[in-house]
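Chemist: build me a model:
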Amino acid sequence: MAEIVIEWDRERLLVVRGRGVGQRVELSLAEELPRSENSGDTLDIVQHLRQLFPGGGEKRRLPATVVFPRQQVTVHRVQLPPVPDADVPDLLRMQAALKLTVPVETVSMDFTPLPLQPGAATRDVLLVTVPNEQLTLVRRTLADAGLDLAEARVSGYCVAQLLESAGLLRDGANGRGVDVVAVMRRDFLELTFLRGRTVLFSHSGASWTAADAIERTLRAELSRARMSAADVVGDQKIDRIVLVGAHEITSAVTDQLSARFDGAVIERVDPAVLVTTVGAGLAVDVVAAAGALLSGVGSGVQAIDFANPRKTPPKRDLRRVKVLGGALAAVVLFAGVWTYRQGRIADLTRKKGRLDTENAEIRELVEAGGKDLEWAEKIGRWVDRDVEWLDEVDRLRKLMPGTDRMFVDNFAFATVQQGGVGLMTFDAWAKTESEINDLSRRLAEAGYRVKPYETDVRPAAASQEYQIKVKMELVLPEGREAGVVAESAS
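Modeler: Here you go, the predicted structure:
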């Protein structure tokens, strides 16, 4: 909770420092700083703030709360579908883009939910905005003075917190009645409409010009505020009017005011009872700033804070959990596949061992007869001559140059019964004839028998760069011939 509060008005700044003590606020500092006509010129303000708070600096900034009077902000009621509280901030921002008369990117906003009406098909919130340039100016000025903007509040909500701390707010009002708190300052009137501890609307108006015009001015501003509130939150019956001001000011308001406003009960509160201040005559002026000093105390008043607006709660990022879960599932799957593969290898190894044993026994049995032995050898060759054509294609790929120089197509495979010779034919396209000859040389060195071929100048359909075509026929190297029965595929 910041101990420094600055009420940032157009014509002056009210700077206070203090703390809450029980139901009162004790101020150790209360200063009024005038502003120059050029609102953007903050050099004098920075110098005054540095004199008041010399402990602040670039490395250690003192936290400060800024309070904007009602005339510095705008208030709108926005109706939303009955969505959960967590979804309100995002939905409200979309609605604000339609509701506001300025681009939503040019304002800072916060909101407070209004009481839910039983059986209502919608829920209402009170949207409060302030220009971004105003908030930026405040933040920059405080930073130059060695202060840090901790909160950016609105005066009406701060006054409600001060009255709540003093026990002057009713625990609950009826469904239609409202209380109106009138802060009667010498420079302006500020009226806040409350139901229980919920701020429904606030209004700022001109102050009186003479002592005999106090009641007339208050009556006129109350009428204007009631009409404005009706446009925002609907027509409201006024049950109570709380006048906050010096005794000589509030006593000038007679009970005739009650007859004009639904027979409302009029209560008068001396700000000196709420705030102990060091500046003469400043008690009523600093009630909003004093209420802001109670922001860290548990309060039932939901406040506006532009520096820390309500936002949608961050959703838990489950992507890492999903990635880890996927990785774990992949590991488990790999382990299962590996175990199955190892089991299959072991099973096939055992079968191969049995077949090798049986084959050895057969060889021993036919060793005595030459013809029988010859046929046994042929049978053995039958078993051993199983060609894996995909392996042959892979071996051919390794012997070929890159596809930027040559590519092949139209594979055909066959085995010839006589001698079990394995054959492979394919079409090859190359950019030059030398690359065809180089491939033929590599195949011969690898053990393939390359049958004579003739090149043909015929560009490939895939690319005109490949000009030379040849149809090659290979005989597999010794030891990789096909079985006895002829077969072919492409």
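Chemist: please make it C-alpha for all contacts and neighbour counts, starting now.
Modeler: Will do.
Chemist: how about the helices in this structure?
Modeler: 43-52, 88-99, 132-144, 155-165, 214-233, 247-250, 256-260, 271-274, 287-292, 319-366, 370-384, 389-399, 433-445 (DSSP state H).
Chemist: quick one: those helices as a markdown table, columns for distance to residue 177 too.
Modeler: As requested, the helices of the chain are arranged in a markdown table below (distance: least, C-alpha to C-alpha, whole Å):
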| stretch | distance to residue 177 |
| --- | --- |
| helix 43-52 | 43 |
| helix 88-99 | 27 |
| helix 132-144 | 35 |
| helix 155-165 | 17 |
| helix 214-233 | 12 |
| helix 247-250 | 23 |
| helix 256-260 | 14 |
| helix 271-274 | 25 |
| helix 287-292 | 24 |
| helix 319-366 | 50 |
| helix 370-384 | 101 |
| helix 389-399 | 88 |
| helix 433-445 | 98 |
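Chemist: so which of those helices gets nearest residue 120?
Modeler: Proximity to residue 120, assessed across these by C-alpha to C-alpha, is greatest for helix 214-233 (14.3 Å).
Chemist: ok, residues contacting the closest one?
Modeler: 76-77, 189, 191, 200-203, 205-208, 235-236, 249, 252-254, 257 (C-alpha atoms under 8 Å, 6 or more residues apart in numbering).
Chemist: looking at the helices of the chain, which one is packed in the most?
Modeler: Sort these by mean neighbour count, taking mean count of other C-alpha atoms under 10 Å, and helix 287-292 sits at the top with a mean of 30.
Chemist: which strands and helices lie in contact with that one?
Modeler: Contact here means 3 or more C-alpha pairs under 8 Å, 6 or more residues apart in numbering; DSSP states H and E; on that basis helix 287-292 packs against strand 4-8, strand 12-21, strand 24-34, strand 62-68, helix 155-165.
Chemist: for those, give me JSON lines that also has distance to residue 51.
Modeler: Shown next, in JSON lines, are the helices and strands packed on helix 287-292 (distance: least, C-alpha to C-alpha, whole Å):
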{"stretch": "strand 4-8", "distance to residue 51": "14"}
{"stretch": "strand 12-21", "distance to residue 51": "12"}
{"stretch": "strand 24-34", "distance to residue 51": "12"}
{"stretch": "strand 62-68", "distance to residue 51": "13"}
{"stretch": "helix 155-165", "distance to residue 51": "26"}
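Chemist: so which of the ones you listed is nearest residue 146?
Modeler: With C-alpha to C-alpha as the criterion, residue 146 lies closest to strand 62-68 of the helices and strands packed on helix 287-292, at 6.7 Å.
Chemist: packing partners of the closest one?
Modeler: Under the contact criterion of 3+ C-alpha pairs under 8 Å, 6+ apart, strand 62-68 touches strand 4-8, strand 147-154, helix 287-292.
Chemist: okay if I get the ones you listed as CSV plus distance to residue 94?
Modeler: Putting those into CSV (distance: least, C-alpha to C-alpha, whole Å) gives the following:
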stretch, distance to residue 94
strand 4-8, 29
strand 147-154, 23
helix 287-292, 30
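Chemist: before we go on, could you also do this sequence so I can check it against the first one:
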Amino acid sequence: MPRLLALEWDAREARLAVGRTGGKGVIVDLAMSIDLGPAEEAPGETVGERLAAVLTEKGVGNCETLVAVPRGKTELRVLQTPPAPDDELPEMVRFQALQQFSSLREDWPLDFVRLDSGDEEQTSILAAALSPQVVQEIQESCAVCQSPARKLVLRPFATASLFKRRGDDGRCRLLVELLSEEVDLTVLVDGQVVFLRSVRLSADDLSMALVGEIRRTIAAAQNQLGEHRIEAVSLVGNEGEYAELCEGLAERLDLDVQLFDPFAGTDVSSDLRKDMPSHPGRYAALLGMLHDEATGIAHRIDFLNPRRKPAPPDPRRRYALLGAVAAALLMMLIGTIWWGLRSYDKKIEALEAQSKGLEKTVAAAEEVRSQVEEIDGFATGDITWLDELYDLSNEFLPTEQAIVDQATLSSRTGGGGQIALKGHVTDHNLAEDLEKSLREVWPEVNGAPPQPDDREKVYPWRIEMGIVVPSPEVEELNNDE
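Modeler: This next block holds a predicted model:
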């Protein structure tokens, strides 16, 4: 396997780590930072040139390149979807995200993770999207280094992966990662990311400013935590870097505050051990990506390799299998006829025995056919939600006239389902137009009178509608009539 190169940068500093696979996962040979100077002196197009110069100087050749993307460059939101199999979630999540994200477009890469909400009727999803322009800028910088990016990983998830790898004690905790320009605050439950934010801090009285942001994060995350409470804080860095800050946070927060050294437990080369970076806490995400890549663990949020609907099975394989079965049956039939003609002069008792054997085969086939009919009956009553979402998108008013705030899809016992819509329109008369449009697909649409909403300027009328989705059997019967 080629060497691994992990990168991240902001306006002031670029950081890189180079590793190779070893017995325990990865051995880190190089970890260093590159000062990019003040933001006005370090335009984005020069980052690739500076990285390329350093990599050439250090003798780093062709590598599998991983890039950590900061929270601030992404759009991230918690979505709610109906319970669905994993292969249907990607399209459902993108549909919901297009309605609720402020800037998302069809060409934006989007990845997501499930959140354990404990709600059987809804699935909580943490979805993140990245602008294609940001992806292009990163790839252009990597191209200058002759190391195109293979993975674009959301930085807090890479840090959380490294922390979990070191041995999570199961407590609900807050990871605090201080970087050159900002601080990442990530809430973990059982080692999984449930809430994250990134803020810039003033260099004056860092401890006091950090205490305030930690308290704001704890308050903001409570809606996602449910019955959990943040019990501990892990400050990413070693004693030489943040020992005094760690003690100050513990006194002011009245929480268990611990240091998390990202290099502890990581194998490093002898050369690197002699020249460790001055701010080791800033390399947690890079080390997390290296470990996951070296051990074959999929990155939780990867914008170049997001979760997608599986490709449909190749029909040629199915046709080949059916052809082989048909040929085998034909050969069996020919053999049976030939054997019957050859044994025509045998005794009647032998023919009766053979007939009984065939009766057992027919009985078994009848049983299988009965089971197949039951399965077909069940499948016929099931709703294909992706088709309903497609119809809803086609029949809905243009975005200049109406928006959807919330769409809840649920199945009903005995077949069929319902869709509950909440949204806003620019004019109260549009509510009736929307109901007429939706009845083109679903005969039973119930809408409450539109209500004025002073909080909305562009869409000042609030609407609520309920759509009854018939089961496929009922819908087919209505079409026949």
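Chemist: buried only: go through the contacts of helix 214-233 of the first structure for me.
Modeler: For the contacts of helix 214-233 of the first structure, a neighbour count by 16 or more other C-alpha atoms under 10 Å gives the buried set as 76-77, 189, 191, 200-203, 205, 207-208, 236, 249, 253, 257.
Chemist: what's the most distant pair in these?
Modeler: Taking C-alpha to C-alpha, no two of these sit farther apart than 77 and 249, at 32.6 Å.
Chemist: what about the longest helix in the second structure?
Modeler: Counting by DSSP H, the longest helix found in the second structure is helix 348-380.
Chemist: so who does residue 247 of the second structure touch?
Modeler: Residues in contact with residue 247 of the second structure (C-alpha under 8 Å, 6+ apart) are residue 257.
Chemist: what's the spacing between it and residue 257 of the second structure?
Modeler: Shown here: residue 247 of the second structure relative to residue 257 of the second structure, a distance of 8 Å by C-alpha to C-alpha, to the nearest Å.
Chemist: again with residue 194 of the second structure
Modeler: Per C-alpha to C-alpha, residue 194 of the second structure is found 20 Å from residue 257 of the second structure.
Chemist: do the same with residue 251 of the second structure
Modeler: Using C-alpha to C-alpha, we find residue 251 of the second structure at a distance of 9 Å from residue 257 of the second structure.
Chemist: do the same with residue 62 of the second structure
Modeler: Shown here: residue 62 of the second structure relative to residue 257 of the second structure, a distance of 41 Å by C-alpha to C-alpha.
Chemist: more neighbours: which of the two?
Modeler: Of the pair residue 62 of the second structure and residue 257, residue 257 is the one with more neighbours under other C-alpha atoms under 10 Å, namely 22 against 14.
Chemist: quick one: what's aligned to the more buried one in the first structure?
Modeler: Residue correspondence, TM-score structural alignment: residue 257 of the second structure in this structure matches residue 266 in the first structure.
Chemist: its match against residue 238, yeah?
Modeler: No: contact criterion C-alpha atoms under 8 Å: residue 266 of the first structure and residue 238 do not qualify, at 10.5 Å.
Chemist: residue 437 of the second structure: neighbour count?
Modeler: Neighbour count of residue 437 of the second structure, defined by other C-alpha under 10 Å: 17.
Chemist: in a helix, it, correct?
Modeler: Yes: using DSSP: H, G, I helix; E, B strand; the rest coil, the secondary structure at residue 437 of the second structure is a helix.
Chemist: hmm, it is touching residue 392, no?
Modeler: No: under the criterion of C-alpha under 8 Å, residue 437 of the second structure lies out of contact with residue 392, with a separation of 9.7 Å.
Chemist: how about residue 296 of the first structure, what's its match in the second structure?
Modeler: Taking TM-score structural alignment as the criterion, the aligned counterpart of residue 296 of the first structure in the second structure is residue 293.
Chemist: next one: residue 189 of the first structure
Modeler: Using TM-score structural alignment, the equivalent of residue 189 of the first structure in the second structure is residue 183.
Chemist: contacts only, for its match.
Modeler: Under the criterion of C-alpha under 8 Å, 6+ apart, the contact list for residue 183 of the second structure reads 176, 177, 198, 199, 200, 201.
Chemist: of these, closest to residue 366 of the second structure?
Modeler: In terms of C-alpha to C-alpha, no member of the contacts of residue 183 of the second structure lies closer to residue 366 of the second structure than residue 198, at 64.0 Å.
Chemist: can you give me every residue that contacts the closest residue to residue 88 of the second structure other than its chain neighbours?
Modeler: In space, residue 88 of the second structure comes closest to residue 309 once its chain neighbours are excluded; the distance is 6.4 Å by C-alpha to C-alpha, 6 or more residues apart in numbering. Taking C-alpha under 8 Å, 6+ apart as the definition of contact, the neighbours of residue 309 of the second structure are 87, 88, 89, 90, 91.
Chemist: how near is the closest residue to the fourth one other than its chain neighbours to residue 476 of the second structure?
Modeler: Excluding the flanking residues, the one nearest residue 90 of the second structure by C-alpha to C-alpha, 6+ apart is residue 308, at 5.4 Å. In this structure, residue 308 of the second structure and residue 476 of the second structure are separated by 31 Å, where distance is defined by C-alpha to C-alpha.
Chemist: next one: the alignment partner in the first structure of residue 34 of the second structure from residue 353 of the first structure, what distance?
Modeler: When the first structure is aligned by TM-score structural alignment, residue 34 of the second structure is paired with residue 32. With distances defined as C-alpha to C-alpha, the gap from residue 32 of the first structure to residue 353 of the first structure amounts to 103 Å.
Chemist: over to residue 301 of the first structure?
Modeler: If you go by C-alpha to C-alpha, the gap between residue 301 of the first structure and residue 353 of the first structure works out to 86 Å.
Chemist: residue 308 and residue 476 of the second structure: who's more crowded?
Modeler: Regarding residue 308 of the second structure and residue 476, a neighbour count based on other C-alpha under 10 Å identifies residue 308 as having more, with 14 against 11.
Chemist: now for the residue nearest in space to the middle of the second structure: which residues touch it?
Modeler: Using C-alpha atoms, centre = their mean, the residue of the second structure that lies closest to the mean C-alpha position is residue 112, 1.7 Å off. Residue 112 of the second structure makes contact with 125, 126, 127, 128, 300, 301, 306, 307 under the criterion C-alpha under 8 Å, 6+ apart.
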